[in-house]
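Asker: Quick one: sequence plus predicted model below, questions after.
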Amino acid sequence: MSSTAGEPRGSLALVLLSSPPRVAAIDEVPVPSLKGRRPRRLTAEERKSLTHGDFWIPEEERGIYKRALEALNAANVPYVVAGAYAIYEHTGIYRKTKDLDLFFEPAAVLPAAHALRDAGFVMRLEDPHWLAKAVHGEYFVDIIYAMGNGVAVIDEGWVANSRQGILAATPVRIAPAEELIWHRLFIGERHRHDMSDVVHLMLCLGDTLDWERLVMRVGEHWPLLLSQVLMFNYVYPGYRSNIPAWVPERLLERARAEIGRDQENLDLTRGPLISQFSFMIDVREWGFLDPRAELVRAARNRPEMRAISQADVWHERSDDRSDHPDDVAPADAPATSSSTS
């Protein structure tokens, strides 16, 4: 049985693409455990990670998102929907969430913030180099305009390669799968790991992805993509052909060229680029150099990030946190000027 764009092959399509009628929200019913098939209650943290095919947003939450999306659309602010809703659009898999992730180019952040503020949201600047929030009661919209590790900013490619969608009865643009994979390669915290999103995207869209663009996006961080390609082969051994053969061949060729060859800088660890907390000991106690800290400092000095930080649209801001992990540097590291070089 051949697959069409965006559909998994074979009988798996019947499982992933079926839409059983909703009976109750996921937190209203006991979820069966694999052990003994006895029902048990999931913790709040487990519910956040539980994946299923039942897409449903509570009415109050849907109303908040609709207000935000309509305000942005009315102001003609370009953005794409990412996060759990984008994963659902691409794969049919949904997990419980109480926020909406919207990605913007940095130049669109202040117009978006003004539009959302005028719509009644409390605007909070979380991290000047990548994240703000529009808060309404217990719900919030994440305004994301760069990667938290400072590796890249959201650029025009996110919008140019997006697709149409509907969320909360409002027309939106859905973030492209290739960029979602690229972004998720760097999310490897113990409390937040996006490997399953990556391999699910490869399963449902692998043979339709623009792999050339994805490999180009990943650039020098190609070992992260290779690790996920190998993980996909392990998780779905019957679907290895979803990934064009040239992709692992090219990445493995690069890997073979580096076997047994140490890089010149023995004091560097890229660990904080994927998990700032798990590798904090490397930086704070073992003396490794932290590329994340340098990338974040450079990002904060970009003119567009300075403009975002200095704008008066924010009701609240939390950019003076000296204990934030991104501000941590080795004790013997040279001081970094706050001015733009």
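Answerer: Okay, I see it.

Asker: contacts, neighbours, all on C-alpha from now
Answerer: Noted.

Asker: residues contacting residue 143?
Answerer: By Cα atoms under 8 Å, 6 or more residues apart in numbering, the residues touching residue 143 are 101, 102, 103, 104, 109, 131, 132, 133, 134.

Asker: Serialize those to JSON lines and add fields for distance to residue 70, neighbour count and secondary structure.
Answerer: JSON lines is the format used below for the contacts of residue 143 (distance: Cα to Cα, whole Å; neighbours: other Cα atoms under 10 Å; DSSP: H, G, I helix; E, B strand; the rest coil):
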{"residue": "101", "distance to residue 70": "15", "neighbour count": "18", "secondary structure": "strand"}
{"residue": "102", "distance to residue 70": "13", "neighbour count": "21", "secondary structure": "strand"}
{"residue": "103", "distance to residue 70": "16", "neighbour count": "28", "secondary structure": "strand"}
{"residue": "104", "distance to residue 70": "16", "neighbour count": "26", "secondary structure": "coil"}
{"residue": "109", "distance to residue 70": "16", "neighbour count": "24", "secondary structure": "helix"}
{"residue": "131", "distance to residue 70": "21", "neighbour count": "18", "secondary structure": "strand"}
{"residue": "132", "distance to residue 70": "19", "neighbour count": "25", "secondary structure": "strand"}
{"residue": "133", "distance to residue 70": "17", "neighbour count": "27", "secondary structure": "strand"}
{"residue": "134", "distance to residue 70": "14", "neighbour count": "24", "secondary structure": "strand"}
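
Asker: ok, second structure coming up, stack it against the first:
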Amino acid sequence: MESAISPSRPGDEPVADTAAFYRHVLETLNASTIPFLVGGAYALHRYTGVNRHTRDLDIFIRRRDLPAVSEALRQVGYETELPFPHWLAKVHANGVYIDLIFSSGNAVAEVDDAWFEHASDEEVLGLPMRICPAEEMIWSKAFIMERERFDGADILHLLRARGAQLDWQRLFRRFEPHWRILLVHLALFGFVYPAQRALVPAAIMDELIERLRRETHSAPPQHDICLGTLLSREQYLNDVGQDGLQDGRATPLGNMSERDIAIWTEAIPQPKPH
């Protein structure tokens, strides 16, 4: 089975020390029998052939397994930190790191049992691994619309490469109640790849368009709310701060506490002085 990262372009393989760190962590987790999945650039390449320089390795786990994962890594000399308690931990070594992901930055795409039930068996860095399902990759990436990062192209590449194999009904259910986000990406797919637009089942498009029609002709919500914060942690701060709109991430509408939001906002990179 081929490696998840092809050596076809210089720099695609991690340097030796980094690769050794990645392999050691992966071997440690394999030996622990704690369920985990590899995602990020490694999984994207395996599904689509898109090659990308990556700064880290993304490992997906269930939230409840984080203590066990941390203990397994501690026993071989690694310490984990929890910079963002609502979705992500990190393990560091020699200036590089691995992300331990159990949700998403907006706390929508929680890693649950279905991620593991539908994962694919592959090979990463010469080791047998399971990678995140394409459906869950699409779901989690669909909300990333920051000014400096937009994962829409990744989604379109996944749809083009895997559209014929996708579990469309499961993907559709993942986007409830955020079905408009799915519609946006599927409409964009038909624009970017017009000859492949039949990869998206007509029944899915018909249902989404009918929902849009019904919603367009219904009364709007009574409360002023901004769901843009589910797409970007920075670009809608004025709306929920200065303009006083309700933050769509915050409970009970969303899954984030005020403390989660404050920590996530504090970590926004500051612009470099000219």
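Answerer: Ah, there it is. Please read these numbers as outputs of a predicted model, since none were measured by experiment.

Asker: Report the TM-score for the pair.
Answerer: Once superposed, chain against chain, the TM-score is 0.89 (TM-score structural alignment, normalised by the length of structure 2); 263 aligned residues with a Cα RMSD of 2.4 Å.

Asker: now, among the contacts of residue 143 of structure 1, which is nearest to residue 245 of structure 1?
Answerer: residue 103 (31.5 Å; Cα to Cα).

Asker: when you align them, which residue in structure 2 goes with the closest one?
Answerer: The alignment partner of residue 103 of structure 1 in structure 2, by TM-score structural alignment, is residue 60.

Asker: hang on, isn't residue 97 of structure 1 packed against residue 84?
Answerer: Yes. Using Cα atoms under 8 Å, residue 97 of structure 1 makes contact with residue 84 at a distance of 7.2 Å.

Asker: Of those two, which one has the most company?
Answerer: residue 84 (19 against 14; other Cα atoms under 10 Å).

Asker: any idea which of the contacts of residue 143 of structure 1 is closest to residue 117 of structure 1?
Answerer: residue 134 (7.7 Å).

Asker: can you give me the helices in structure 2?
Answerer: Applying DSSP state H to structure 2 gives helices spanning 16-32, 40-48, 66-74, 113-117, 134-141, 152-162, 168-174, 179-192, 202-216, 237-240, 258-266.

Asker: so where in structure 1 does the second one end up aligned?
Answerer: The counterpart of helix 40-48 of structure 2 in structure 1, using TM-score structural alignment, spans residues 83-91.

Asker: That stretch vs structure 2, average distance?
Answerer: Compared with structure 2 after fitting, stretch 83-91 of structure 1 deviates on average by 0.7 Å (mean Cα distance after the TM-score superposition for structure 1).

Asker: returning to what we had before: dump the helices of structure 2 into JSON lines; add distance to residue 250 of structure 2 as well.
Answerer: What follows is the helices of structure 2, written out as JSON lines (distance: least, Cα to Cα, whole Å):
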{"stretch": "helix 16-32", "distance to residue 250 of structure 2": "33"}
{"stretch": "helix 40-48", "distance to residue 250 of structure 2": "26"}
{"stretch": "helix 66-74", "distance to residue 250 of structure 2": "23"}
{"stretch": "helix 113-117", "distance to residue 250 of structure 2": "24"}
{"stretch": "helix 134-141", "distance to residue 250 of structure 2": "18"}
{"stretch": "helix 152-162", "distance to residue 250 of structure 2": "25"}
{"stretch": "helix 168-174", "distance to residue 250 of structure 2": "19"}
{"stretch": "helix 179-192", "distance to residue 250 of structure 2": "19"}
{"stretch": "helix 202-216", "distance to residue 250 of structure 2": "23"}
{"stretch": "helix 237-240", "distance to residue 250 of structure 2": "11"}
{"stretch": "helix 258-266", "distance to residue 250 of structure 2": "7"}
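
Asker: Compare these and report which one is nearest to residue 9 of structure 2.
Answerer: The nearest among the helices of structure 2, by Cα to Cα, is helix 40-48 at 12.9 Å.
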